[in-house]
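**Q** sequence unknown, structure follows:
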């Protein structure tokens, strides 16, 4: 049975095509407008055809640190907190900023210094914590943005907002937008690939964070697993040969075409395009995921965990291999940065698990001549408070969520190295060059050659875009 939308769509196409050709059922023929629309929906070349402007970056590797890394223990050095350790956060500093339900229950908000030492590194003189010795060595390749801020104070809406431009689930993710607009540079691999570290714990992650939203499903992120079978259900079932599978897919394709002609649902064609991609991936995935050709010095660069499938280090190495194969958007998620209590021990472990591999990825890309056209991004969904959540001691404390300011870094792909933006002496408010989430998204799209205001998709009568009706390109950080 037709639903209302399918009936109106079919009636409109049939009437229009019938008037033009005199054939009442033209909408159901192979060369009908519906077929052309379906082909556009699954176009792996991208709907733009070519970027709006010359692209500085051909691909993105986004190292998402889920949970909100504390900027005060990593990049945003605040000696004023050493002086005021244990004192109350002044009301005039807090202003009218909203607290989480956890902080709102506290009778006091004692300022907490970082227990970790900071030193300046590189020609930029950027302050980097002792927790990040490997990142400190590549600091002159990084643009450290200290003035990021967001509208969201809780994890799920904050990460959804950063990844999709809206705090409520349902919108396309950044990678899906780029896949839709720019397509692929390698038809044998998905243009958007996702990996989640096998460390577990922390805030939960949902596949909608790399979903296609209302875009055709061919543009959703494809998740790679750690281990011998990186893409689930990709291999032929036991007892089914490649020849058998080809015959099955040929017949299935015929059935799908019949269904599309009957229902005019472009998602049928999009799903078929996914099956076609899966067939090509059967040959391309083993080559991309086989680390046996990597020399020992590469594993030494990324660290001992690089040989353990599913670890953050192994995923960083995989990201470099995918970049070599021209995958357009590669997203890594690493959980466990949500240190409400016992922060010193927790963040020390997190940095140990990620610092070497993150720095190695930038170094490896640079050595291979790939960094110039690969944009690497590191950061979480928000920052942490300058006051302690819960009991404060000289060596132990926790920090609550803080959307007012946090730090991210970017490298390569048209980014100018250096330090951008500043926070106040308390590390609570932005004092110079604020960068909103929408500005970050607009800048990312700009580096990929896309005008964020022009890449849109019409859905339910309205044209949507990643940045909604906001966002400006941060030109000061462009090379």
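**A** Now that the structure is in, tell me what you want to look at. Not measured: the values here are computed from a predicted model. Numbers count the residues shown, from 1 in each chain.
**Q** can we go C-alpha only for contacts and neighbour counts from here?
**A** Noted.
**Q** Now do the strands in the stretch 301-450 of the chain.
**A** In the stretch 301-450 of the chain, the segments counted as strands under DSSP state E, counting those that start in this stretch are 329-334, 374-379, 383-384, 401-402, 406-411, 418-420, 422-423, 430-432, 435-436.
**Q** Of those, which stretch is the most buried?
**A** Ranked by average neighbour count under the criterion mean count of other Cα atoms under 10 Å, the strands of the stretch 301-450 of the chain are headed by strand 383-384 at a mean of 28.
**Q** Mind giving me the packing neighbours of that strand?
**A** Using 3 or more Cα pairs under 8 Å, 6 or more residues apart in numbering; DSSP states H and E, the elements in contact with strand 383-384 are strand 401-402, strand 406-411.
**Q** here comes the other one, which I'd like you to weigh against the first:
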């Protein structure tokens, strides 16, 4: 046998360690392919992958934009119970000048009072307790509370034209998250998922993180509808990550659950889902 044949034959012989190593890589590749699905093989002209192979469709309605998309992800922070904009970005020198004066009727314009203020005899104007300075090339007013933000003011966008006519917290917060004071509309994250789609049909495109809050007795709660999908498909609802040991509920089995018990539970659940589907014909139950 020639030396070349000997080398080729030896390269075909796998020892136990090599076999297990190569097998593990192969199995891992299969798992990765199952997670990413056809996204591995569907690359668009703009170099981005589109996710349009899911059974319920995870391709965004804005798949073909009039310009190449540059944004890969959106981090949206909502500071519930944070300081007023009058203390941060919205400089109102006239409000400070007229501090203590009664609210003019022309401003209130017959608006009803809240339950918290219905017992007040008068409604004095209150200005900011902090000073404002101009910063950046455009001389943007920034409160002294934000000295580091003031250094990068030219790199951010501050929108002051948004407002709500809601007089209470809950409808105002609902409006801020969904664009409507009435519950039932899709949240901003759901609209982004609906419009842009998801890179992966098996992982959520919209995730939610909550802080523990201050623990004060009068704290305003945040309801799950604030990151809900509304009338959109449930595929676009926010998936809340918890700070506990199980970030996402119902993914791990309770302690002591055997494979047989779990199988029986899943079979019964499938029967109930099928029964519900026969009654309602809701495609999301399938």
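**A** In hand now; what should we look at? All figures in this text were calculated on a predicted structure; none of them were measured in a lab.
**Q** one step back: would you reformat the strands of the stretch 301-450 of structure 1 as JSON lines and include distance to residue 281 of structure 1?
**A** Shown next, in JSON lines, are the strands of the stretch 301-450 of structure 1 (distance: least, Cα to Cα, whole Å):
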{"stretch": "strand 329-334", "distance to residue 281 of structure 1": "16"}
{"stretch": "strand 374-379", "distance to residue 281 of structure 1": "23"}
{"stretch": "strand 383-384", "distance to residue 281 of structure 1": "38"}
{"stretch": "strand 401-402", "distance to residue 281 of structure 1": "41"}
{"stretch": "strand 406-411", "distance to residue 281 of structure 1": "30"}
{"stretch": "strand 418-420", "distance to residue 281 of structure 1": "39"}
{"stretch": "strand 422-423", "distance to residue 281 of structure 1": "45"}
{"stretch": "strand 430-432", "distance to residue 281 of structure 1": "46"}
{"stretch": "strand 435-436", "distance to residue 281 of structure 1": "38"}
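**Q** so what corresponds to residue 142 of structure 1 in structure 2?
**A** For residue 142 of structure 1, the aligned residue in structure 2 is residue 156 (criterion: TM-score structural alignment).
**Q** Please name the residues that touch residue 319 of structure 1.
**A** Residues in contact with residue 319 of structure 1 (Cα atoms under 8 Å, 6 or more residues apart in numbering) are 61, 330.
**Q** quick one on the thing from earlier: share the number of residues neighbouring the match of residue 142 of structure 1, please.
**A** Neighbour count for residue 156 of structure 2, taken as other Cα atoms under 10 Å: 9.
**Q** and the gap between it and residue 91 of structure 2?
**A** Here residue 156 of structure 2 is placed at a distance of 17 Å from residue 91 of structure 2 (Cα to Cα, to the nearest Å).
**Q** next one: residue 76 of structure 2
**A** For residue 76 of structure 2 relative to residue 91 of structure 2 (Cα to Cα), the value is 24 Å.
**Q** same question, residue 196 of structure 2
**A** 36 Å.
**Q** As JSON lines, the helices and strands packed on strand 383-384 of structure 1 with distance to residue 196 of structure 1 would be great.
**A** Supplementary listing: these in JSON lines, determined by distance: least, Cα to Cα, whole Å:
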{"stretch": "strand 401-402", "distance to residue 196 of structure 1": "22"}
{"stretch": "strand 406-411", "distance to residue 196 of structure 1": "19"}
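**Q** Which one of those strands lies nearest to residue 44 of structure 1?
**A** When these are compared by Cα to Cα, strand 406-411 sits nearest residue 44 of structure 1, at 27.3 Å.
**Q** which part of structure 2 lines up with that closest one?
**A** Going by TM-score structural alignment, strand 406-411 of structure 1 lines up with nothing in structure 2.
**Q** mind listing the helices in structure 2 by residue range?
**A** Assigned by DSSP state H, structure 2 shows helices spanning 3-12, 16-36, 93-97, 105-108, 147-151, 169-178, 188-196, 259-280.
**Q** Read off where the first one ends up in structure 1.
**A** Under TM-score structural alignment, helix 3-12 of structure 2 corresponds to no residues of structure 1.
**Q** packing partners for that helix?
**A** Packing partners of helix 3-12 of structure 2 (3+ Cα pairs under 8 Å, 6+ apart): none among the helices and strands.
**Q** And it, how far out from the chain middle?
**A** From the chain centre to the centre of helix 3-12 of structure 2 is a distance of 57 Å (Cα atoms, centre = their mean, to the nearest Å).
**Q** residues near residue 302 of structure 1, how many?
**A** Residue 302 of structure 1 has 25 nearby residues by other Cα under 10 Å.
**Q** What sits closest to it if chain neighbours are left out?
**A** In space, residue 302 of structure 1 comes closest to residue 357 once its chain neighbours are excluded; the distance is 4.6 Å by Cα to Cα, 6 or more residues apart in numbering.
**Q** Also residue 459 of structure 1?
**A** Closest residue to residue 459 of structure 1 apart from its sequence neighbours, by Cα to Cα, 6+ apart: residue 214 at 7.2 Å.
**Q** On the three-state scheme, the nearest residue to residue 253 of structure 1 once chain neighbours are set aside is what?
**A** Sequence neighbours aside, residue 272 is the residue nearest to residue 253 of structure 1 in space, at 7.0 Å (criterion: Cα to Cα, 6+ apart). Using DSSP: H, G, I helix; E, B strand; the rest coil, the structure places residue 272 of structure 1 in helix.
**Q** from what I can see residue 272 of structure 1 touches residue 256, true?
**A** Yes: at 7.3 Å, residue 272 of structure 1 and residue 256 qualify as touching, with contact defined as Cα atoms under 8 Å.
**Q** residues in contact with the corresponding residue of structure 1 for residue 181 of structure 2?
**A** By TM-score structural alignment, residue 181 of structure 2 lines up with residue 167 in structure 1. Shown in contact with residue 167 of structure 1 (Cα under 8 Å, 6+ apart): 152, 156-161.
**Q** how does it look with 10 Å?
**A** Residue 167 of structure 1 makes contact with 151-152, 154-161, according to Cα atoms under 10 Å, 6 or more residues apart in numbering.
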